[in-house]
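J.: structure, please.
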Amino acid sequence: MTRTLRRILPQILTLAVLVALVSLFFPQFLSVDYQGGRLSGPVIDVLKRGAPVALLAVGMTLVIATRGIDLSVGTIMAITGATAAWALASGWGAAAAVLLALMAGLACGVWNGCLVALIGIQPIVATLILMTSGRGIAQLITEGRILTFTDPGFAWLGSGILLGLPVPVYIWVGTAIAVALLMRRTALGLLVESIGINRSASALAGINATVLLIAVYVASGLCAALAGIIATADIRGADANNAGLWLELDAILAVVIGGNSLLGGRFSVAASVLGAMIIQTIDTGILLAGFPSEYNLVIKAGLVLMVLLVQSPNLAGHWYALRRHVRRRREPAPSDRSAP
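T.: Got it, this is the predicted structure:
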């Protein structure tokens, strides 16, 4: 078993258990149909609907690996979506809309990175600034209304089909693979981890921590821009008030479920996107099981807590210690084992 597989095995098992649990309440959960050149079914819906959180989790993983946090990713989705919709409404075309949206996400990432790396503001405060002001920026772009468009090329990014699968699936899977390969096939992953473990020591070792910190926030901004493009293209409109609302919390939770520490250091992009799929499976499973909508958040919170408890290394350590204690209690006393 490879090291990568061992690293993500708890998340794979957790996802398998969740799928089995949802299938008990909704037996058709694993059914997949192929009609009109496209695959359809609850599993395909999970892969598509989980695209925004998966993309946000990829960028958030890199930020958290440096002992940071990015609370602005949901707002960046709103800004980039508004930018793309404005470009389309102005007649600039799909290619220009995508480019402008990515540039907006890059600018947001540079802003967050400079506040953290150059000015020295704590990441949670630095990104909170953009989180609170960003929706106002998005509303200024959309002039306080929902901008709609009819461009089929841009809409294809959110609701199109390629080789039977939704296009958003290719986007988040491709992004996750590209980032994972870049981090693990080059020295970048090790450098990012070294900053998270000890930034001062890494600087003394000759690592340009300032540039790397800005780079990870730029990566987070670009991932949020891709998520914003998908969300906007899917509904064919930009809603500055609701686009990406509270998704930053799901992204952080996906990283945590993936076993990545909020204290920085070692990280796994694959585990984070599996965490995103776990969250989306919970959301979809609750809806398909027919639970009342007012109970959805409570049930989701309970299931997430159970997942974290099962994956907790402390709980595993306590269980191992308890087994050793019981085994010792069952062993005969030394006097009983002595020869007559």
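J.: use CA for all of it now, contacts and neighbours both
T.: Fine.
J.: just the strands in this structure please.
T.: Residue ranges of the strands in the chain, as given by DSSP state E, are 33-35, 38-40, 147-148, 161-162, 165-166, 237-238.
J.: mean neighbour count and distance to Glu193 added to the ones you listed, as CSV?
T.: Below are those laid out as CSV (neighbours: other CA atoms under 10 Å; distance: least, CA to CA, whole Å):
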stretch, mean neighbour count, distance to Glu193
strand 33-35, 10, 43
strand 38-40, 16, 39
strand 147-148, 20, 41
strand 161-162, 15, 36
strand 165-166, 20, 34
strand 237-238, 28, 36
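J.: distance to Val216 for those - can I get that in a markdown table?
T.: A markdown table is the format used below for the strands of the chain (distance: least, CA to CA, whole Å):
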| stretch | distance to Val216 |
| --- | --- |
| strand 33-35 | 39 |
| strand 38-40 | 35 |
| strand 147-148 | 31 |
| strand 161-162 | 30 |
| strand 165-166 | 28 |
| strand 237-238 | 26 |
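J.: and the gap between the closest residue to Val218 other than its chain neighbours and Gly285?
T.: Among residues not flanking Val218 along the chain, Gly109 sits closest, at 3.9 Å (CA to CA, 6 or more residues apart in numbering). Using CA to CA, to the nearest Å, we find Gly109 at a distance of 34 Å from Gly285.
J.: same check on Ala138?
T.: 32 Å.
J.: here's the other one to compare against:
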Amino acid sequence: MSKFIQKITRSQLFLPIVALILVLVFNVIKTPTFFKITIMNGTLYGFIIDIINRASELVILAIGMTVVVASSAGTDISVGAVAAVSAAIICYSLGPSQEAYQVPYLVGISLGLLGGVLCGIWNGFLVAKMKIQPMVATLILYTAGRGIAQLICAGQIIHVEKTDYRLLGSFLPGVPFPTPVFVAILVVFITWAMLRYTALGMYIQAVGINSKAGRLVGINSSMIIFLTYIYCGLCSGISGSIMSSRIAACDANNIGLNYELDAILAVALGGNSLGGGKFSLAGSVIGAITIQALTTSLYAMQVTADQLPIYKAIVVVIIVAIQSSEFKKWFSNLKRKHAIKAEAAS
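T.: The predicted structure is shown next:
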């Protein structure tokens, strides 16, 4: 039994799951109706549904961030701005008409995703080919991305009046569960299958652990890093399309704002090393849901948007500290000393 418990506690997902459970348990104490789910107009409503729904964009961004961190040992801080660029392209392409889109719906979405991919190509080129430190390389689009989105929108908030544009960010007719959740599940599944059933997952880990050693065994390290940044750009584009669909518009100043920080935190809370190498998609998904659960919880407790970052920072620091290697060493030493004292006393 003790070996089984040790196996569980040593799992990479143990602490992320415990962190999520603690946030949810805290809500049971502070908000008795937190787990209540109701059906209104044929759709599900409740705090839990809202958490899963609102976490969808963050889950998608966290998946892209996970592969980037694993391969390059660096973060892409431009994902929020890239999401805004994709949203701007989509809304500009589809147009404001209530009668019909300027271009077919799928063409507009594809153009937005292509914009995200092009941003990923740019970031990948700077990091993989030009060997610029990832945070510095992606700082360019972090700074300029919203300006690009504003240029596309001519400094205006572009509304898409056609009602079916909202379906991607809300509910499909006759389906009680939010559409973004299905999109997030699809992205997670495709990523998992791609990394599980191809050699790409192994290559990403090998490059992240030691890119020079990877080159010695025939792995094109630069190409692997380049591809992960492209995929991260694609994930940003998907996330931006959902964000835009929720409000049926593109607000370049606010779409994806500060999401890059939450995406990085989701990767860290999921037990992934920010130094590259071994990674866990499931951990990142749990981390993203934990962050959204914390945000929703604080709002439910009447915490204002201005105060939210303070409470969020305190909780995140505690969770990250508990997962750190130094804390684990200190806790192991504490248990060892306690065991020695107990043995001496007996």
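J.: care to give me the TM-score?
T.: The TM-score (TM-score structural alignment, normalised by the length of structure 1) is 0.93; 333 aligned residues with a CA RMSD of 1.9 Å.
J.: which parts of stretch 284-299 of structure 2 are buried?
T.: The neighbour-count criterion (16 or more other CA atoms under 10 Å) identifies 284-298 as the buried residues of stretch 284-299 of structure 2.
J.: take those residues and keep only those in helices.
T.: 284-298 (DSSP state H).
J.: and stretch 22-42 of structure 1, which stretch of structure 2?
T.: In the comparison with structure 2, stretch 22-42 of structure 1 aligns to the range 27-47 (TM-score structural alignment).
J.: repeat for stretch 262-282 of structure 1
T.: By TM-score structural alignment, stretch 262-282 of structure 1 lines up with residues 274-294 in structure 2.
J.: likewise for stretch 74-83 of structure 1?
T.: Under TM-score structural alignment, the match for stretch 74-83 of structure 1 is residues 80-89.
J.: ok now that stretch, how far from the chain's centre?
T.: Chain-centre distance of stretch 80-89 of structure 2: 15 Å, with CA atoms, centre = their mean, to the nearest Å.
J.: report the central residue of structure 1.
T.: Centroid check for structure 1 by CA atoms, centre = their mean gives Ala57 as the closest residue, at 1.9 Å.
J.: Ala62 of structure 2 and Gly201 of structure 2, how far apart?
T.: Taking CA to CA, one finds Ala62 of structure 2 at 16 Å from Gly201 of structure 2.
J.: also Thr228 of structure 2?
T.: 11 Å.
J.: before we move on, what about Val79 of structure 2?
T.: Distance from Val79 of structure 2 to Gly201 of structure 2, by CA to CA: 22 Å.
J.: Val315 of structure 2 now?
T.: Distance of Val315 of structure 2 to Gly201 of structure 2, given as CA to CA: 32 Å.
J.: which one in structure 2 is aligned with Gly164 of structure 1?
T.: So, by TM-score structural alignment, Gly164 of structure 1 is matched to Pro176.
J.: for the residue nearest to its match when sequence neighbours are not counted, give me its contacts.
T.: Computed as CA to CA, 6+ apart, the closest residue to Pro176 of structure 2 that is not its neighbour in sequence is Thr43, at 4.0 Å. Thr43 of structure 2 sits next to 171, 175-177 when contact means CA atoms under 8 Å, 6 or more residues apart in numbering.
J.: ok, those residues in structure 1: which stay?
T.: By both residues aligned by TM-score structural alignment, their matches' CA atoms under 8 Å, the contacts of Thr43 of structure 2 still in contact after alignment to structure 1 are 175-177.
J.: same list, these, but as JSON lines with distance to Gly240 of structure 2 please.
T.: JSON lines is the format used below for the kept ones among the contacts of Thr43 of structure 2 (distance: CA to CA, whole Å):
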{"residue": "Val175", "distance to Gly240 of structure 2": "22"}
{"residue": "Pro176", "distance to Gly240 of structure 2": "23"}
{"residue": "Phe177", "distance to Gly240 of structure 2": "20"}
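J.: closest to Phe327 of structure 2 among these?
T.: Minimum distance to Phe327 of structure 2 across the kept ones among the contacts of Thr43 of structure 2 is 39.8 Å, recorded for Phe177 (CA to CA).
J.: give me the more crowded residue out of Val79 and Gly201 of structure 2.
T.: For the pair Val79 of structure 2 and Gly201, the greater number of neighbours falls to Val79 (36 against 21), based on other CA atoms under 10 Å.
J.: the more buried one contacts Glu260, doesn't it?
T.: Yes - look at Val79 of structure 2 against Glu260 with CA atoms under 8 Å: they come within range, at 5.5 Å.
J.: can you give me the helices in the stretch 51-200 of structure 2?
T.: Along the stretch 51-200 of structure 2, the segments classed as helices by DSSP state H, counting those that start in this stretch run 79-94, 105-124, 134-152, 179-197, 200-209.
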